[in-house]
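Visitor: this one's structure only:
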């Protein structure tokens, strides 16, 4: 069974789905959507089979499929999974059907094809799985770069009013990071020729010779990889593409950005930098941890000052990625396992929150926080989902984020106590901004988006909202954002609660947030052996407990 090409199918099936869906330009929209959903569910089913057949603790990669690609350079098309890549691929396989379901009634810009939109989402799924499954560094780079293409079009063709700016910024940042990575990939290949006849970029082979690469050489190679991964992660100060891309992208693709795409960066540190460049990773760990802790505070403080709901969620992601990066470079298997679980937990919690925000703003036709209030009174299920996402985001005990955050801080404290204490303050900041945003939007007096005019004209009936037209008096910020709508009572329009479809797509995320929070053992069983091996590969060992300190 271990020879069955499950991993290869995980890459191939959504790619085939993208080709089929994209070719159905003249088919009815419902048929196109159903076909795309069928391919994503097939990918999910393969992912379940892959998880069931995976053997925790077995050395090396499992379900490996390899074919010669560029024989003259010793490059292979090789994909497989270990514990870390398995959980990330499972997250992708889960999120994409949910995103497709959430995008079922997505309002696309005029002239845009629903078939092309769903095809781009499936192509992005294939490429993201490819990044996490690649066992050849050059193949990893190819998938890493190809992800740019579908995401650029998802933002630039289907996004909000500032989509062109956001897509271009995302493309340029990612392209720059990709060029830095390419230089490092070439450098790694050249160095490998001193140890392997003809050179190689096979991950297992490079891991075997990593300790023989001079530290000075590792530092230069590390720099290129680190810049590329810091941009994707995103770490401060390489983060500025994320708020624009997340805010302007359609809700579905935005969910994949904050739920999966940005985790390619922290995964790259785990997969490439620590095991293949151990000396440089140890030498520069202080720099990454410093940027991570700065990101925790910066992301939290800036999130608290946001006026745009979607930008608010993206800035909370920047803060959370500080914890993930800190856990990776704490060189403790406990912190590293926590960082991997944090990637999954963040994908679930932030994915849930981003989808709920999308459902809210599609009803209110505004992303401005000030345009909402008392939503819980008229849409209690939506408000409840927002509350669950908020509590998971602040790592409430019993949620998946709590397990992850606890492990990261506990492991980091054993190696970097000062940074762990500083990061703990960030938890307080997170609680403040999440509870503040919940109070502003979900509780208090009911109000519609952008009520203007006299109190009599602008009165909003409890549970009833009317749609009016904008004016010059609607405020400069709303004009700049281009998404303000005025609600009045003369034209009655009920702010509806979540429908059956919306509840169905959110429920799996809620269940997993709770299940992992209460019983994380299945995740830890597959992650812990890989974390322990990475610690060994990076030339470190877990700190032994102090017997004297316990007396």
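Guide: Looks like it came in fine. In this text the structure is predicted, and so the values were computed from the model without any measurement.
Visitor: can we go C-alpha only for contacts and neighbour counts from here?
Guide: Will do.
Visitor: Which residues belonging to the strand of greatest length in the chain are considered buried?
Guide: Ranked by residue count, the top strand of the chain under DSSP state E comes out as strand 62-70. Using 16 or more other C-alpha atoms under 10 Å as the test for burial, strand 62-70 gives 62, 63, 64, 65.
Visitor: Repeat that for stretch 272-279.
Guide: In stretch 272-279, the ones that count as buried by 16+ other C-alpha under 10 Å are 272, 273, 274, 275, 276, 277, 278, 279.
Visitor: What strand or helix carries the third one?
Guide: It refers to residue 274. Here residue 274 sits within helix 274-276, counting by DSSP states H and E.
Visitor: Show me the contact partners of that helix.
Guide: Contact with helix 274-276 is made by 203, 206, 207, 210, 281, 534, 537, 538, as judged by C-alpha atoms under 8 Å, 6 or more residues apart in numbering.
Visitor: what about versus this one:
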């Protein structure tokens, strides 16, 4: 009952909100906040009790209404439910983005939560696909209708259009792979497919199915070179959309690879692991290099996401249970870190009017030190600093790739590990660059050309070196420091980053036994 209620509550809340006409009202606030809080509480109950529901759905096709939680999905369920509460609290503490009614905005957030939770809980491959697609339309609405009102309408249309076209292409490839898998195995039950572990399928067919699934899900992750839809979507999306996109939707892609590829067609994945590892490490380097020269803060975080997902891909390519644990931990780590960064940058962009690093502004240490401190924590986590949560996912990914499973190309993977460490150096470089420009406010003296006299774009200030005003020091451009509910949201995420960095066993202990069983084909749920 708790699991069923957890899935129904956000869906019913979304329907109620979308049905309410007009702008934001106290009723809408209570519906959105109450629904997400109750859903989060139910998520804790469901995860703690490892709940499961299994009932016939479409009998003629053998499809069942089968949802359940295990060690592979437990942390993702909690991440989704708790972050949705944070997104709603953060949105209600400020201004609902222009472009539509507040009820529609909040309803779309709840629909995204519904689809994401159903995806992480689905135990039937067809049900998984349906849940996966539920998030497409509400996320498109968030980007298209509630996107940055400082950019032209055609840019919002282009970004949302790319999002739809790429994800629909990925969904089509994923569906074809699922249908081939279900047809040849005679079942769509993910537990049974994991138990079969590719038994009865030829190596060539396994490789073909794995290829279709990896390509379709790789677009969702996204892996290089099918990542080009992500930076425009993040740049245009409202803060709520960026947080959900980075912290939840991208995780659906990597989770799908674990459930549909690692568990069901292991030989096909082994054959394609060199390709997956190479794409992962190219993404690490490509994302890092792009971040070194990127001028928009939101696009920079988007490119850093491509790099972080590259480590997850490299971990999966290793074929070991350590690699699988690294991928699962890296998923959660990136979700928390990206959420923190997008919350902070969203607040800054809302007050600055843009997130352009070329605009010379006063340093956050002088105008809003609390926002600056949590931004530094997020940047430190993004570069993989030991003691913070991202370190463990990236370190274990490199460790697993250095000592891969016996059926993986060890020499190639070790080359990828060396290149991956270069990516860590790039992450340190771009994180320190952003810290210097935003925390210290030294953009006017930047040696890399991020800003200079007369080149401020979209802001009110000019270079301090030229003697002009610096944005953030005058009344109109002053940044109000984090306070109230918004401060509580970012502070909580910063604490989680530190706690999980010091105690990674809180996550590894949950996923460890089930990750080992999934790798060996023992299934997960009884």
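Guide: Cool, the structure landed. The structure displayed is predicted, hence computed values, not measured ones.
Visitor: So after superposing, what's the score?
Guide: Once the chains are laid over each other, their TM-score by TM-score structural alignment, normalised by the length of the second structure reads 0.90; 496 aligned residues with a C-alpha RMSD of 2.2 Å.
Visitor: Quick check: closest non-adjacent residue to the counterpart of residue 486 of the second structure in the first structure.
Guide: Superposed on the first structure with TM-score structural alignment, residue 486 of the second structure falls opposite residue 502. Nearest non-adjacent residue to residue 502 of the first structure, counting by C-alpha to C-alpha, 6 or more residues apart in numbering: residue 102, 6.4 Å away.
Visitor: That neighbour and residue 350 of the first structure: what is the separation?
Guide: Remark: distance between residue 102 of the first structure and residue 350 of the first structure (C-alpha to C-alpha, to the nearest Å) = 15 Å.
Visitor: Neighbour count: the two, which is higher?
Guide: Legend: neighbour count by other C-alpha atoms under 10 Å for residue 102 of the first structure and residue 350, higher for residue 350 (25 against 22).
Visitor: For the more buried one, give me its contacts.
Guide: With the criterion set at C-alpha under 8 Å, 6+ apart, residue 350 of the first structure makes contact with 255, 258, 259, 313, 317, 389, 393.
Visitor: would you list every one of the strands in the first structure?
Guide: Under DSSP E, the first structure gives strands at 62-70, 75-81, 464-465, 493-494.
Visitor: is it possible to export these to CSV including distance to residue 88 of the first structure?
Guide: CSV is the format used below for the strands of the first structure (distance: least, C-alpha to C-alpha, whole Å):
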stretch, distance to residue 88 of the first structure
strand 62-70, 15
strand 75-81, 10
strand 464-465, 41
strand 493-494, 40
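Visitor: With respect to residue 455 of the first structure, which of those lies nearest?
Guide: Of all the strands of the first structure, strand 464-465 sits nearest to residue 455 of the first structure, with 14.8 Å by C-alpha to C-alpha.
Visitor: Read off where that closest one ends up in the second structure.
Guide: Using TM-score structural alignment, the residues of the second structure aligned to strand 464-465 of the first structure are 473-474.
Visitor: What of stretch 520-530 of the first structure?
Guide: Taken onto the second structure by TM-score structural alignment, stretch 520-530 of the first structure occupies residues 504-514 there.
Visitor: Now check the second structure for the residue matching residue 242 of the first structure.
Guide: Per TM-score structural alignment, the equivalent position to residue 242 of the first structure in the second structure is residue 230.
Visitor: ditto for residue 183 of the first structure
Guide: Aligned partner of residue 183 of the first structure by TM-score structural alignment: residue 176.
Visitor: Report how many residues lie close to the residue lying closest to that match once chain neighbours are set aside.
Guide: In this structure, residue 176 of the second structure finds its nearest non-sequential neighbour in residue 212, 7.3 Å apart by C-alpha to C-alpha, 6+ apart. Neighbourhood size, residue 212 of the second structure [other C-alpha under 10 Å]: 21.
Visitor: residues in contact with residue 212 of the second structure?
Guide: Applying C-alpha under 8 Å, 6+ apart, we find residue 212 of the second structure in contact with 173, 174, 176, 177.
Visitor: Can you report how many residues lie near the last one?
Guide: The reference is to residue 177 of the second structure. For residue 177 of the second structure, using other C-alpha under 10 Å, the count is 24.
Visitor: just the third one next, same as before
Guide: The number of residues packed near residue 176 of the second structure is 15, by other C-alpha under 10 Å.
Visitor: I'd like the distance between it and residue 265 of the second structure.
Guide: Plainly put, residue 176 of the second structure is 15 Å away from residue 265 of the second structure if you go by C-alpha to C-alpha.
Visitor: Check residue 464 of the second structure too.
Guide: 59 Å.
Visitor: Residue 118 of the second structure now?
Guide: Here residue 118 of the second structure is placed at a distance of 23 Å from residue 265 of the second structure (C-alpha to C-alpha).
Visitor: what do you get for residue 1 of the second structure?
Guide: For residue 1 of the second structure, the distance to residue 265 of the second structure equals 33 Å [C-alpha to C-alpha].
Visitor: sorry, back to before: any chance you could list what contacts the match of stretch 520-530 of the first structure?
Guide: Residues outside stretch 504-514 of the second structure that contact it (C-alpha under 8 Å, 6+ apart): 70, 71, 72, 74, 75, 325, 328, 329, 389, 392, 500, 524.
Visitor: how about that stretch: buried residues?
Guide: Buried residues in stretch 504-514 of the second structure (16+ other C-alpha under 10 Å): 504, 507, 508, 510, 511, 512, 514.
Visitor: Which one of those residues is nearest to residue 79 of the second structure?
Guide: Nearest to residue 79 of the second structure out of these is residue 507 (C-alpha to C-alpha; 11.6 Å).
Visitor: so stretch 31-51 of the first structure corresponds to what in the second structure?
Guide: Under TM-score structural alignment, the match for stretch 31-51 of the first structure is residues 27-47.
Visitor: how much does that stretch stray from the first structure?
Guide: When the first structure is superposed, stretch 27-47 of the second structure averages 1.3 Å from its matched positions, counting by mean C-alpha distance after the TM-score superposition for the first structure.
Visitor: Mind listing residues that contact that stretch?
Guide: Outside stretch 27-47 of the second structure, the residues that touch it by C-alpha under 8 Å, 6+ apart are 2-3, 5-7, 9-10, 13, 17, 69-70, 74, 77-78, 81-82, 84-85, 88-89, 92, 102-103, 106-107, 110.
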